[in-house]
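In: one predicted model, sequence on top.
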Amino acid sequence: MTRNLPTQAARIAEDISALAEITEPGRPYTRRAFTPMFLRGREWLVRRFEQAGLETRIDASGNLIGRRRGSIGGKTIMLGSHTDTVPDGGRFDGIAGVSAALEVARALNDQGITLRHDLEIVDFLAEEVSIFGVSCVGSRGMAGVRPDAWLERSADEMTLREGIAEVGGIPGKTEKREDIAAFLELHIEQGPVLEDGKLDIGVVTAIAGITRIEIIVDGRADHAGTTPMGSRQDALTAAARVVIGIEELGTRLSRGQFHFAATVGEFSIEPGAANVVPSRARLLVDARAERRADMETFVTELAALAAAVTAETGVAIEPPVTISDNLPTPCDEFVLNTLDAAAVAVGARHRRMASGAGHDTAWMARITRAAMIFIPCLGGRSHTPEEFAETADVALGAAVLLEAVQRLDRGL
């Protein structure tokens, strides 16, 4: 479908292509936070912000911010995402959202529109898991919830404190923003729902809570050739029953109205020799739920599953231990309604949906009305060099943001 949009796909394509070229040699689209390539990308982005007439600064948390002043000021509508990548990651994860936000500012310039509110475009620092093993560093800092202890985490002969200072932040300064009236983020879906449904926009209702659970299975090491099959306490076979049970439990919960997924993402056994019956297995479960009640059901039934496998096999399984637990983040209903109306206004086919992945929006929702939109990505693939989104889809998403910003500017 050909659309006459107020946003320009060519400018967006230039943004994405230029940042894609700033990558580690031989590693397509690798620009991790706190690395020289990330700093080069930031230098390019600063120039791009300035070309759009934005007043550009780095805040205390290391976020790059460009401001377009409003006629009244005092309150801010903020748009943005991130430009750091995972290793060997994609060209569009985060980058599409920053470019779309920047395009909103450029489109407002094209039309000679001055908003009542200040408009800020942000590139959050280290949304992806960084070299320090932590993520959403910038958005947590802006929300005033980044743990102080994180500053002493070290990697590559540098602390996080030093890394934030190197990008231009002030690591010892806490900065919880109180002036943000609303926050919007555009992101590729990182899944196949929109593409399969031939839809343009997903209006994100909530960001799933993420709970990680460790399970230890204690069997008994024996000779693999001489111990009868019926006399073993094989930690691996018991663990395999648990893994299958997790898949069945997660599948059942996913059939409900709300998003749910469970994955055994880490698995190890000891002693790891071909001729020894495994004596120990460790599982790390990643579970994600849009609705907290589903997560509570999963945790309860997982404990029951472990006990049942112990009773069946005689292999001891320690009670599952929750390693980390983040609650789901619902998006703001007023902003969601605004995004629905904006999608209709620009002719974008849309639906409401939850996000199974974490995003900076989850932290911004702690300090302001926040929501996000998804655009389709090829095959639903992400965090891979093959990640791809059509420029036209990014431009249409930017047009939805532009319409939503103007509606929020009038309605907040």
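Out: In hand now; what should we look at? Residues are numbered from 1 along each chain as shown.
In: make it CA atoms for all contacts and neighbour counts henceforth
Out: Fine.
In: this protein: helices as residue ranges?
Out: 9-20, 36-51, 95-110, 137-142, 160-166, 193-196, 235-254, 292-313, 333-346, 361-364, 391-411 (DSSP state H).
In: contacts only, for the closest residue to T114 other than its chain neighbours.
Out: With sequence-adjacent residues excluded and distances taken as Cα to Cα, 6 or more residues apart in numbering, T114 is closest to G70, at 6.1 Å. Residues near G70 by Cα atoms under 8 Å, 6 or more residues apart in numbering: 114-119.
In: between the residues you listed, which sits nearest A10?
Out: Among these, L119 lies closest to A10 (Cα to Cα), at 22.4 Å.
In: now do the closest residue to R27 other than its chain neighbours against R31, distance only.
Out: The spatially closest residue to R27, leaving aside those adjacent along the chain, is D88, at 5.7 Å (Cα to Cα, 6+ apart). D88 sits 9 Å away from R31, taking Cα to Cα, to the nearest Å as the criterion.
In: quick one on the thing from earlier: was I right about the residue nearest to R27 contacting P25?
Out: No. Using Cα atoms under 8 Å, D88 makes no contact with P25, being 10.8 Å away.
In: which one's more surrounded, these two?
Out: D88 (19 against 10; other Cα atoms under 10 Å).
In: if we can go back for a sec, wait, which of the helices of the chain is closest to K176?
Out: Across those, closest to K176 is helix 137-142 (Cα to Cα), at 5.2 Å.
In: what are the buried residues along that closest one?
Out: Buried residues in helix 137-142, counted by 16 or more other Cα atoms under 10 Å: 137-142.
In: one more: stretch 279-294?
Out: So for stretch 279-294, counting by 16+ other Cα under 10 Å, buried means 279-292, 294.
In: same check on stretch 261-278?
Out: By neighbour count on 16+ other Cα under 10 Å, the buried set for stretch 261-278 is 261-262, 264, 269-270, 276-278.
In: in strands only, show me those residues.
Out: Residues of those located in strands (DSSP state E): 261-262, 264, 269-270.
In: how about L199: what's its closest non-neighbour residue?
Out: Closest to L199 by Cα to Cα, 6+ apart is R349, at 5.2 Å.
In: span of stretch 84-101 from start to end?
Out: 16 Å.
In: err, stretch 220-232, not the other one
Out: Termini of stretch 220-232 sit 7 Å apart (Cα to Cα).
In: please apply the same query to stretch 383-392.
Out: From its first residue to its last, stretch 383-392 covers 21 Å (Cα to Cα).
In: now swap in stretch 123-131 and tell me
Out: With Cα to Cα, one end of stretch 123-131 sits 18 Å from the other.
In: picking up where we left off before, quick one: which two of the buried residues of stretch 261-278 are the most distant?
Out: The widest separation within these (Cα to Cα) is 33.8 Å, between A261 and V276.
In: put this next to the previous one:
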Amino acid sequence: MSIDQSRLWRRLETLSRLTDRDRPWTRRSFTPRFLEGRAWLAAEFRAAGLETGIDAGGNLIGRLEGTEQGLAPILIGSHSDTVPSGGRYDGILGVLAALEVAQGLIENGERRRHPLEVVDFLAEEPSEFEGLSCIGSRAMSGALTPEHLALRRADGMSLEEGIAYVGGRPQDVAGSARAPGSIAAYLELHIEQGRVLESEAKPIGIVTDIVGIRRERITVTGRADHAGATPMPLRSDALVGAARLIEAAYQKAMATSGDAQPLVATFGKIDVSPNAANAVPGEVVMTLEVRSGNEAAVSAFGGALVREVQPELDALRLKVKAEPISNVAPVACATVIRTAIADASRACGLGTRDLPSGAGHDGVFVSRLGPIGMIFVPCRDGRSHAPEEAIEPEQVADGARTLAGAVKVLDERLD
């Protein structure tokens, strides 16, 4: 397949360096820095020869028409936003490799039977809107609700306003969602975000499934008092109760580590009030995130956790409330796409390894529209969502060639 490795690497370096200066590698969705990256991407899409625009949900899409009328498009891409202080290659590898595949076809005077759409999905990473993720793919698949659009971040901006800020049309989101069966396939290239491929010296991972993710807001309420004047036996310290929940969640998740589908649980966001050195914490609001391929275990975890710790919280004179934020079921990658990836890798002389994705991806929502699949390439020491995230140019090229080959195979095999 025609892949310009130097151009692809140069683009990766250019986009990754569009980062907040004081905390690389950061390009958060719904910020001026994100718009700077989007403007650069759109210009690259147009220069490559793609018909380029932003849909109602704020997704940047470049389209290359196919040779046969009436065929649904093949979508390839990922996202360009990052988590704070991480994500130098997470997301942008998939977008820019997809662009390289499309541009290679154009430069060679080729077309596929199906239209090809290169997509930069909006806000795949958890956003400042109550941690909501995969906003663009939710919108495209009809899963972005009025309740989601009403969410607000700390500065008062609503998600509806945020989508308009990046060039989308939030008033048209519901009516412009794509229908089930409206795409022929979706394929994404991504770094593994783990150590399996690197440890086994396998250049290509074929993703079998994407885990389910549930997030809940857990509020522990006690009483704020003077830290010096309130004796220990008389305190209702909300942070102590929060600590009991955190420890219990850790132990509860650890107990599943030997299961066929282990579960992971994280309290990654905590707000303490009044958050003063001389005050007993009166309230703690935390976000619990649970992930597993076992959907039933994911759904039941938060409620079971609160019930198990409730006697300790009662003894501390604390109240606890758990509210769902989001719940995304696990999704299996389609056999037809996994087979296409395997065939393309073999044609490129690259070894493969089947493995699940422990991270969430836009494909979870795009799966409502048609079959999905993912290609993984190794990342150094498995580091991701961290400043140390790194990959090599040769690994990028291997992934891009496999992506191009899989698109060719799918184009030939799908109606």
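Out: Thanks, I have it. Since the structure is predicted, the reported quantities are computational estimates derived from the model, not experimental observations.
In: show me the two of the buried residues of helix 137-142 of structure 1 that sit farthest apart.
Out: Between all members of the buried residues of helix 137-142 of structure 1, the farthest pair (by Cα to Cα) comes out as V137 and M142, at 8.8 Å.
In: what touches both of the two?
Out: In contact with both V137 of structure 1 and M142: S61, using Cα under 8 Å, 6+ apart.
In: what lines up with the residue nearest to T114 of structure 1 in structure 2?
Out: Counting by TM-score structural alignment, G70 of structure 1 lines up with G66 in structure 2.
In: cool, V335 of structure 1 as well?
Out: Checking TM-score structural alignment: V335 of structure 1 goes with I337.
In: now do L302 of structure 1
Out: Per TM-score structural alignment, L302 of structure 1 is aligned with L305.
In: and N326 of structure 1, by the same measure?
Out: Under the alignment (TM-score structural alignment), N326 of structure 1 maps onto V328 of structure 2.
In: pretty sure its match is touching A143, no?
Out: No. At 10.5 Å, V328 of structure 2 does not count as touching A143 under the criterion of Cα under 8 Å.
In: burial count for R195 of structure 2?
Out: Neighbours of R195 of structure 2 (other Cα under 10 Å): 15.
In: now do the one 3 residues further on
Out: Residues near E198 of structure 2, counting by other Cα under 10 Å, number 17.
In: how far away is it from V101 of structure 2?
Out: Taken as Cα to Cα, the span from E198 of structure 2 to V101 of structure 2 is 25 Å.
In: same question for L189 of structure 2.
Out: 11 Å.
In: of those two, which one has the most company?
Out: Neighbour count, other Cα under 10 Å: between L189 of structure 2 and V101, L189 has more, with 30 against 24.
In: so what does the more buried one match up with in structure 1?
Out: Match for L189 of structure 2 (TM-score structural alignment): L186.
In: who are the contact partners of its match?
Out: Here L186 of structure 1 is in contact with 80-81, 96-98, 100-101, 372-375, 397-398, 401 (criterion: Cα under 8 Å, 6+ apart).
In: turn those into CSV, including distance to H359 of structure 1.
Out: Formatted as CSV, those follow (distance: Cα to Cα, whole Å):
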residue, distance to H359 of structure 1
G80, 11
S81, 8
A96, 14
G97, 11
V98, 13
A100, 16
A101, 16
M372, 9
I373, 11
F374, 12
I375, 15
G397, 17
A398, 18
L401, 17
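In: farthest-separated two in those residues?
Out: Greatest spacing in these, by Cα to Cα: G80 and I375 (14.5 Å).
In: out of the contacts of G70 of structure 1, which sit inside strands?
Out: Using DSSP E, these in strands are 118-119.
In: was I right to think the residue nearest to L199 of structure 1 contacts E195?
Out: No. R349 of structure 1 lies out of contact with E195 (Cα under 8 Å); the separation is 11.5 Å.
In: what does G411 of structure 1 align to in structure 2?
Out: In structure 2, G411 of structure 1 lands on R413 (TM-score structural alignment).
In: which residue in structure 1 aligns with I391 of structure 2?
Out: Per TM-score structural alignment, I391 of structure 2 is aligned with A389.
In: now V366 of structure 2
Out: In structure 1, V366 of structure 2 lands on M364 (TM-score structural alignment).
In: how many neighbours does that match have?
Out: Considering only other Cα under 10 Å, M364 of structure 1 is surrounded by 24 other residues.
In: what's the distance between it and R352 of structure 1?
Out: 20 Å.
In: can you check A362 of structure 1 too?
Out: Using Cα to Cα, we find A362 of structure 1 at a distance of 17 Å from R352 of structure 1.
In: so which of the two has more stuff around it?
Out: A362 (24 against 14).
In: can you pull the contacts of the more buried one?
Out: Contacts of A362 of structure 1 by Cα under 8 Å, 6+ apart are 207, 329.
In: likewise the one 4 residues further on?
Out: With contact set as Cα under 8 Å, 6+ apart, R366 of structure 1 has these partners: A143.
In: give me the number of residues near R244 of structure 2?
Out: 14.
In: just the strands in the stretch 51-200 of structure 1 please.
Out: Applying DSSP state E, counting those that start in this stretch to the stretch 51-200 of structure 1 gives strands spanning 55-58, 64-68, 76-82, 118-124, 154-155, 158-159, 180-188.
In: got those as CSV, with distance to L39 of structure 1 columns?
Out: Shown next, in CSV, are these (distance: least, Cα to Cα, whole Å):
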stretch, distance to L39 of structure 1
strand 55-58, 12
strand 64-68, 11
strand 76-82, 13
strand 118-124, 12
strand 154-155, 17
strand 158-159, 15
strand 180-188, 22
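In: closest to T226 of structure 1 out of those?
Out: strand 154-155 (46.5 Å).
In: can you tell me what sits against that closest one?
Out: Contacts of strand 154-155 of structure 1 (Cα under 8 Å, 6+ apart): 131-132, 160.
In: of those, keep whichever come out buried.
Out: 131-132, 160.
In: ok, now which ones touch I375 of structure 1?
Out: 186-189, 194, 200-202, 389, 393-394, 397.
In: what's the counterpart of it in structure 2?
Out: So, by TM-score structural alignment, I375 of structure 1 is matched to V377.
In: gap between its match and L355 of structure 2?
Out: Counting by Cα to Cα, the gap from V377 of structure 2 to L355 of structure 2 is 11 Å.
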